[in-house]
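>>> sequence plus predicted model, see below.
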Amino acid sequence: MNNRIIPVSLAISDKEQRLRIEQLISANSMVRLVEDEADEMGVLIYEPGDNVAEDMPHIIQALESGQAEDVYLAGNVADPEILIRAMRSGVREYLKFPVDENDFRAAIVRTAMRSSLGCDEGEKGKIFTLLGSKAGLGSTTLAVSLACALNAREPGRTVLFDLRHPVGEVPYFLDLKYEYTWGDLVHDISRLDATYLRSVMAEHESGLHVLPAPGNAERPSNHNLFLILEQLRSSYDYVVVDTAHTGDDDLPKEIELANSILIAMQLSLPCLARTSRLMDAIRSQDPDADRRMQLVATRVSRNSSIGVSEAAEVLGRQIAWVIPEDGDSVLSSINQGTPLALAYPKSPVSRVIEGIAKSLAPRPVKTRKGFSFGSLFRKKSRGADASDTFAGATL
């Protein structure tokens, strides 16, 4: 990942299992084995033994001080007390003997991602997730227009992530030609870094970056989607996600990680009922999401039989933004493959969406530094005495 090979140190007393892990390391291009007497430690794979009570303080100190980049516990049976103590001290991985190749690779990927994404939360980009209770409410139009409005501030610093299922429609709104999709990222998720991410991006002539959806593909797993979203918000100032709630038991990551959740709706009784159920479903999965949900009424006409205030009363929630009916401009921009904000910048719809952009992201864009894996390189101190030695690794 990112052309950097992660060093791995072994503190394994079981010779057969040690050989097995050495073979896994040799076969994995992401890692390399560290000699027992080397100065670096990298990822330490430790098998708790008879001296675990003496070893653990040294391991924890190495992890907390940065001498160890990460620590994996390994063994046949996990002692609950040891696991609890290790987890409280920052150990996140456990490998069961015999170590499975996929489990080992996944653990290494997680270590690399944690390190590469270890920037301050304030330095990460914001995620704005847009969805509706059903298709046809204008959420994709809203997502594309919002992304364009944000991108206009500093072209190339906003990305539009097409997560619509089963088929994304964002490219039609932008008349966008593309070669790769997020399916390519999922297919080889272990390669995911800033460089690989940029290589699959499509770019609109306005400078807006787009991560298109593959045709009729399964949604990414929650784990893969987490990795993609984290990489996106570490590479861009704003991540706009066009999606739909799946109704699964697990809260979708694009909703869980969103700074703001914009729910498109219309002023009709069936839509109000569906919107209410959608909000209830999201709240039941993540109570914290309630404060991040904001309603956007679309295609609101002056002679609507249900007023905005009435709809807000029914939903028990303020409707944050009201987008007026402007079917001619919207349909014309879609047919042209030109974003509404570019085709009709002075239209009532464009003005409201510009207001949404200013409200969601009021501060000027700040250019952030790109990814660096330099923080992964850790050095351990020399001069450890014999009492600091266990299972073949020196702390």
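Alright, I've got the coordinates. Treat the numbers as computed from the prediction; the structure is a model and nothing was measured.
>>> going forward, measure contacts between C-alpha atoms and count neighbours the same way
Will do.
>>> dead centre of this protein: give me the residue that sits there.
Nearest to the mean C-alpha position of the chain, by CA atoms, centre = their mean, lies Leu229 at 2.2 Å.
>>> contact partners for that one?
Contacts here follow CA atoms under 8 Å, 6 or more residues apart in numbering; on that basis Leu229 touches Glu254.
>>> quick check: it vs Ala273, distance?
30 Å (CA to CA, to the nearest Å).
>>> and what of Ser329?
Separation of Ser329 from Ala273 (CA to CA): 29 Å.
>>> and Arg368, by the same measure?
In terms of CA to CA, Arg368 sits 42 Å off from Ala273.
>>> what does Pro362 give?
Noted for Pro362: a distance of 32 Å to Ala273, by CA to CA.
>>> check Ile60 too.
Taking CA to CA, one finds Ile60 at 53 Å from Ala273.
>>> now do Glu230
Look at Glu230 and Ala273: by CA to CA, they are 33 Å apart.
>>> of these two, who's got more company?
Neighbours per residue (other CA atoms under 10 Å) separate Glu230 from Ala273, with Glu230 holding more: 19 against 13.
>>> the more buried one: what secondary structure?
Following DSSP: H, G, I helix; E, B strand; the rest coil, Glu230 is assigned to helix.
>>> alright, now check it against this:
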Amino acid sequence: MLDIKKRVKIDTKDQSLKRKFEYIVNSTGGFEIQPDDDKKPADLLIFELGTDTDHDFHVLQASLQSGTVNDVFLTSEKSDQDLLLQSIRIGAKEFFPQPIKDDEVKQALKKFREGAESGKRLKLGRLINVMGSKGGVGTTTIAVNLAVSLAGITGDNSVALVDMNIATGEIPLFLDIKPGYHWGEISKNITRLDSTFIMNVLSKHSSGIYLFSSPGTPGHEAVSPEAVERLLNIMRRMFDFVVVDCGQRLDKNSQKIHQISDTVLLTAILTVPCIANAKKIFKIYDFWGYPSKGKVKVVVNRYVKNSQLTLRDAEETFGQSILWSFPNDFQTTLAAINQGKPLTVIAPKEEITQSFKKFAATFIDRDQRTTKEERSLFKRWFS
């Protein structure tokens, strides 16, 4: 079988930098450097951004769209967030701040040569979709504290939290965090994204989870279900768990999220309107042809013993057992929300916090119960 090498074109303003890239490419193996006057399409362009970045990005986008180059690695003396975001938008695969590091470039080249993310056959992470039966039942509270509790068991870098409430996402408030990016900014170019770029635009919380926030404003409704699926599937290859706060959405994007989820947690409280609404959602699932009995599990929030409506009443209505019930501790939960902190920080010993920890443990395989050092995603994914 012929050993077909990837064709690489190097375009830098600085000749010494070009020679350095040439040395790294040649020493990596599996590549051939394309001469400057060769007009054939290149598999990879390594390009140095100059002072007129708007012009450079325009040229790069045109080259990608025309097929002159298939993929782009970028480098620049600057490495601010705006430049990174522009790089993401045009579909660059890698970004190397200067001075470049030989090992980082070589690692990226090897990954590209082996087929981007297909080179590592990692088990897909578990996608948990938290869905509200109606507004005000604590969907975001459950999504946030489940994610934090999972991270507390599995260690840093193993859990991601995605806010799919387009215009009303509140997760940053629950965690007192100001994200630099949201998924609406990169979703239009999602087909060209990889795990490296996504990791660069996620916001890390002190609990160890990574947040991908929602746009928080109208105008991103046109994001396609295919883009949402692509984003979440990439994240499943990056994290052991991806927890999605789907809010009360029942649109095409929500349908796609439901289809690819491993588990859907339909959140309810024991009131007649809420149970009636949840039953309607089950009918919608039937209309979608969704296998609700297997993947959809009902969790009850703010559960009070000896209430008029019982867990058994709800189970008879839904035709399935209640997976979990969280005790009613409105005061503690409200304090956590108002302070922008998870329950594990506000009230680590309270019953509500312990309930979340026990619930999270039901999702963890025995071999995942390891220390933070053993479970570092960066060591596992980027090594």
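That came through fine. Worth saying up front: this structure is predicted, and the values here are computed from it rather than measured.
>>> I'd say Asp175 of the first structure and Thr338 touch.
Yes: the pair Asp175 of the first structure and Thr338 passes the contact test of CA atoms under 8 Å, sitting 6.8 Å apart.
>>> among the two, which residue is more densely surrounded?
Neighbour count, other CA under 10 Å: between Asp175 of the first structure and Thr338, Thr338 has more, with 19 against 15.
>>> residue contacts, that one?
Thr338 of the first structure makes contact with Phe173, Leu174, Asp175, according to CA under 8 Å, 6+ apart.
>>> what about the nearest residue to the second one once chain neighbours are set aside, distance to Val330 of the first structure?
The one in question is Leu174 of the first structure. Nearest residue to Leu174 of the first structure in three dimensions, chain neighbours excluded: Gly337, at 4.6 Å (CA to CA, 6 or more residues apart in numbering). Distance of Gly337 of the first structure to Val330 of the first structure, given as CA to CA: 11 Å.
>>> the two: who's more crowded?
Set Gly337 of the first structure next to Val330 and count neighbours by other CA under 10 Å: Val330 wins out with 22 against 17.
>>> show me what contacts the alignment partner in the second structure of the more buried one?
Aligning on TM-score structural alignment places Val330 of the first structure opposite Thr333 in the second structure. Thr333 of the second structure is in contact with Thr141, Leu343, counting by CA under 8 Å, 6+ apart.
>>> ranges for the helices of the stretch 251-383 of the second structure?
Ranges of helices in the stretch 251-383 of the second structure, per DSSP state H, counting those that start in this stretch, are 252-260, 272-288, 292-295, 311-318, 330-339, 343-346, 351-361, 377-382.
>>> redo those helices as a markdown table? Include distance to Glu22 of the second structure.
Formatted as a markdown table, the helices of the stretch 251-383 of the second structure follow (distance: least, CA to CA, whole Å):
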| stretch | distance to Glu22 of the second structure |
| --- | --- |
| helix 252-260 | 42 |
| helix 272-288 | 54 |
| helix 292-295 | 51 |
| helix 311-318 | 64 |
| helix 330-339 | 52 |
| helix 343-346 | 51 |
| helix 351-361 | 49 |
| helix 377-382 | 23 |
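>>> among these, which is nearest Asn26 of the second structure?
Closest to Asn26 of the second structure of these, according to CA to CA: helix 377-382, at 21.8 Å.
>>> show me the contact partners of stretch 273-288 of the second structure.
With CA under 8 Å, 6+ apart as the criterion, stretch 273-288 of the second structure contacts Ser133, Lys134, Gln255, Leu266, Ala268, Ile269, Pro291, Ser292, Ala314, Thr317, Phe318.
>>> that should have said stretch 346-360 of the first structure, apologies.
By CA under 8 Å, 6+ apart, stretch 346-360 of the first structure touches 142, 145-146, 149-150, 260, 321-326, 329, 340-341, 344-345.
>>> let's see it at 10 Å
The contact list for stretch 346-360 of the first structure (CA atoms under 10 Å, 6 or more residues apart in numbering) reads 126, 128, 142-143, 145-151, 259-260, 296, 298-299, 320-327, 329-330, 339-345, 361-362, 364.
>>> which positions in it come out as buried?
For stretch 346-360 of the first structure, the neighbour count (16 or more other CA atoms under 10 Å) marks Val349, Ser350, Arg351, Val352, Ile353, Glu354, Gly355, Ile356, Ala357 as buried.
>>> greatest separation within those residues: which pair is it?
Val349 and Ala357 (12.5 Å).
>>> show me the strands in the stretch 1-150 of the second structure, by range?
Applying DSSP state E, counting those that start in this stretch to the stretch 1-150 of the second structure gives strands spanning 6-11, 31-33, 42-48, 69-76, 94-97, 126-132.
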